[in-house]
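**Student:** Quick one, fold the following:
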Amino acid sequence: MKDDFISWPDNQRKNVIRAGFYEKAGFPNVVGCIDGTHIRITGPSIDERSICRFTNISARWPGSAHDSHVFRTSAIGQHLENGYRGIGQGVLLGDSGYPCRQFLLTPYRQPAAGRGQARFNRRHCSTRSTIERTFGIWKKRFHILGSEIRMKPDKACRIIIACGILHNIAIMRNEPEVAEEQLIDNQPQMPPYNGPQDGKGIRDHFATTFFA
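**Tutor:** Model prediction:
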């Protein structure tokens, strides 16, 4: 059932997601936020690795793996690396542990004065807090994720994915007060961008266009 309930959004769903994120903190064109979270399991007796894949969950790596490596090797990381066609498709927000890429915007480490970079960082932080709150709700809903999974790693991975599926189902069944179809997308139009096709260039485009 994973692919039925945990999947990358289509274009229609992306428009709803963009509107929701813009409503939260005024950061335009965001289709998701990314981060890693640790879930305790009983250590394997040998060097076991098993793979099972929220829009996307990758539960294949031990806690020592760096978030950027987990993302780069995930299904969605590979999809964006090989199939991203520009900012019109939307961007993800990640913390400074990730590299700034054209499809993954990170905060400025030392924001320059007067160029919108500090405001970019504040809006970025406020928007990206969504993923931290989601992890908190997820772990409270399924207590096993906040304690320790005392099973072999391959079964622990399946449990984590199952909890992700059930979390998404729970959200789907909790009807919002305003139907998604009625959500007004009042974010500004994304202007054309013809600069360098890399994360830093696109991040500068966002900062100077929307936050200066």
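**Student:** alpha carbons only for contacts and neighbour counts from here, please
**Tutor:** OK.
**Student:** and the longest helix for this protein?
**Tutor:** Counting residues, the longest helix found in the chain (DSSP state H) is helix 117-141.
**Student:** What distance do you get for residue 209 to residue 40?
**Tutor:** 42 Å (Cα to Cα, to the nearest Å).
**Student:** go on, residue 47?
**Tutor:** 16 Å.
**Student:** Pick out whichever of the two has more residues nearby.
**Tutor:** residue 40 (16 against 6; other Cα atoms under 10 Å).
**Student:** Tell me how far residue 35 lies from residue 84.
**Tutor:** 20 Å.
**Student:** Please enumerate the helices of this structure.
**Tutor:** For the chain, the helices defined by DSSP H occupy 2-5, 11-25, 67-73, 75-83, 117-141, 153-173, 199-206.
**Student:** So which elements touch the last one?
**Tutor:** Contacting helix 199-206 under the criterion 3 or more Cα pairs under 8 Å, 6 or more residues apart in numbering; DSSP states H and E are the following elements: strand 104-105.
**Student:** for the strand it packs on, packing partners?
**Tutor:** strand 91-93, helix 199-206.
**Student:** I have a second one here; can you model it like the first so I can compare?
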Amino acid sequence: MKKKYKKYKELLSSTGISVDPITSEIDASESWWKDRSPSSGGNNSWGQTVNGQWGQQPRAPQWGTPPSSHQWGTPPAAQQWGTPPAAQQWGAPPSMQQWGTPPTSHQWGTPPTSNQWGTTSNAQQWSSPSVAPKDHDACLQLLRMSLDCFRTLCHQLEATYGLQPTLNVSIEESVAMFLRICGHNEVQRDVGLRFGRTQETVKRKFFEVLKATELLACDYIHTPTRQELHRIPERLMDGKYWPFFSGFVGAMDGVHVCAKVKPELQGMYWNRHDRTSFNIMAICDINMLFTYVWNGAPESCHDTSVLTMAQNYDPEFPLPPPDKYYVVDSGYPNKQGFLAPYRSSRNMVVRYHMSQFENAPPPRNKQEFFNRWHASLRSVIERTFGVWKKKWRILCDFPRYNIEVQKRVVLATMGLHNFIRISNFVDDDFAEIMGQTHIGNTEAEIDTNEMKTPDIANGDLMNNIREQIANLL
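**Tutor:** So this is what the prediction gives:
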């Protein structure tokens, strides 16, 4: 405290100012203020306070001089930091021999052309004349018919049955999507991804082509008239069955097609394979062409019941003349117009199916001899069903449509079957099935054991015809 007061007294004496004890304000003379006012132009006008309080403008000696290079030191030379590494230290970039040369087109292979892969969003290229011949096999695999047959089908559906293209979807693409669904039982979503279309577009085009194909089936599934049934098929006359089966006009049998049924109706359509299906009765001629179809009886109905329904409710059922007949298996009655095989009795077992004669003793009597020839002739309906189901997987795989749509699909695919057959285009499915001598009908064997159909009215006429043929053989 004394030191501060002593310093205070020294400032008063050296500056010539004093402090008013009453107001505690600085008291100085007029000459002192005049010397330090800004208007005086003096060098001491940097501040209006005394030099001891505010101080004077700083000078260089007060701040000190900037350090020289000797004080900061010199920057390090290259020898101190070291020289950057040479290329030999880092290593040179690898040469072509080290990395290897890029593969040539012969090593990787050339990219596939559009003809090899095909396009998915436009089926026009499938039917263009520039398609290579090897694409006929691809078309047969993808669309279940040859390329020429596919072109002809598209032209027929457009020119005769009212199928029209739209702004973005051609006739060929619409038919191709329909054939993919029927031929491979693909879901509409997958077909849309394949063709670059929405599922709604695929569904709409499916039903458009289905409607046109039904109209085609009405023309190509030709039910013979009574006058036409009197004619003798040329192929029958040229084969081994002439003149024994001179009254043959076709083969008839039933087949099961899977369907999606409402839960409350599944009991009627449930089959022995634990699936829902419906029973179809069809007739075909010796050329493997469908000539009649009764579409959609419940699976629980026996073949005889389906035949009775067809005769009673369909006025166009092609009943043969008295001297003509359809060959049928033992699930049908041996009555006028229907020639059935000999059946086993309590006293004698009579073989019928072709599989029973393979790797087995020859026929032991005229009944078995007749049955073997009868089964061989009747196998035409089994071969027809075989190629039909093999070509259109929608009929035997998991059902994706309700029973009403599935019935329409049955008729449409039968029409396509006849169209391919009549068109005479090369078809591997038909060629393969024609090379088979017979197809065993295991369903008929089970039906025979489960239900014996008695010979009913007019059975005597067919029994006499059967006896005459057996004696001739």
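**Student:** how many neighbours does the aligned partner of residue 69 of the first structure in the second structure have?
**Tutor:** Matched to the second structure by TM-score structural alignment, residue 69 of the first structure sits across from residue 305. Other residues near residue 305 of the second structure come to 13 when the count uses other Cα under 10 Å.
**Student:** again, but for residue 471 of the second structure
**Tutor:** With other Cα under 10 Å as criterion, residue 471 of the second structure counts 13.
**Student:** What of residue 54 of the first structure?
**Tutor:** What residue 54 of the first structure shows, counting by other Cα under 10 Å, is a neighbour count of 17.
**Student:** How about residue 444 of the second structure?
**Tutor:** Residue 444 of the second structure: 19 neighbours (other Cα under 10 Å).
**Student:** now do the one 3 residues further on
**Tutor:** For residue 447 of the second structure, the number of neighbouring residues by other Cα under 10 Å comes to 17.
**Student:** Identify the residues contacting it.
**Tutor:** Shown in contact with residue 447 of the second structure (Cα atoms under 8 Å, 6 or more residues apart in numbering): residue 331.
**Student:** what does residue 413 of the second structure give?
**Tutor:** Here residue 413 of the second structure is in contact with 182, 217, 388, 392 (Cα under 8 Å, 6+ apart).
**Student:** From residue 234 of the second structure, how far off is the third one?
**Tutor:** Per Cα to Cα, residue 388 of the second structure is found 24 Å from residue 234 of the second structure.
**Student:** Which one of these two is surrounded by more residues?
**Tutor:** residue 388 (20 against 10).
**Student:** Once you drop chain neighbours, what's closest to that one?
**Tutor:** residue 417 (6.5 Å; Cα to Cα, 6 or more residues apart in numbering).
**Student:** Matching the one you found against the first structure, which residue comes up?
**Tutor:** Checking TM-score structural alignment: residue 417 of the second structure goes with residue 167.
**Student:** ok, that match - how many residues close by?
**Tutor:** 20.
**Student:** same thing with residue 99 of the first structure?
**Tutor:** That count, for residue 99 of the first structure with other Cα under 10 Å as the rule, works out to 14.
**Student:** Next one: the aligned residue in the second structure for it from residue 2 of the second structure, what distance?
**Tutor:** Applying TM-score structural alignment, one finds that residue 99 of the first structure aligns to residue 333 in the second structure. From residue 333 of the second structure over to residue 2 of the second structure the distance is 146 Å, taken as Cα to Cα.
**Student:** Please apply the same query to residue 383 of the second structure.
**Tutor:** 134 Å.
**Student:** So for these two, which sits in the more crowded spot?
**Tutor:** Counted by other Cα under 10 Å, residue 383 of the second structure and residue 2 do not tie: residue 383 has more neighbours, with 21 against 7.
**Student:** For burial, what's the neighbour tally of residue 65 of the first structure?
**Tutor:** The local packing of residue 65 of the first structure (other Cα under 10 Å) involves 11 other residues.
**Student:** Who are the contact partners of it?
**Tutor:** If you count contacts by Cα under 8 Å, 6+ apart, residue 65 of the first structure has none.
**Student:** Identify the residue of the first structure aligned to residue 403 of the second structure.
**Tutor:** Using TM-score structural alignment, residue 403 of the second structure lines up with residue 153 in the first structure.
**Student:** what's the answer for residue 263 of the second structure, then?
**Tutor:** Alignment note: residue 263 of the second structure maps to residue 45 in the first structure; criterion TM-score structural alignment.
**Student:** Quickly note the distance from the residue of the first structure most remote from its centre to residue 197 of the first structure.
**Tutor:** Distance from the C-alpha centroid of the first structure peaks at residue 45, with 32.2 Å (Cα atoms, centre = their mean). Residue 45 of the first structure sits at a distance of 45 Å from residue 197 of the first structure (criterion: Cα to Cα).
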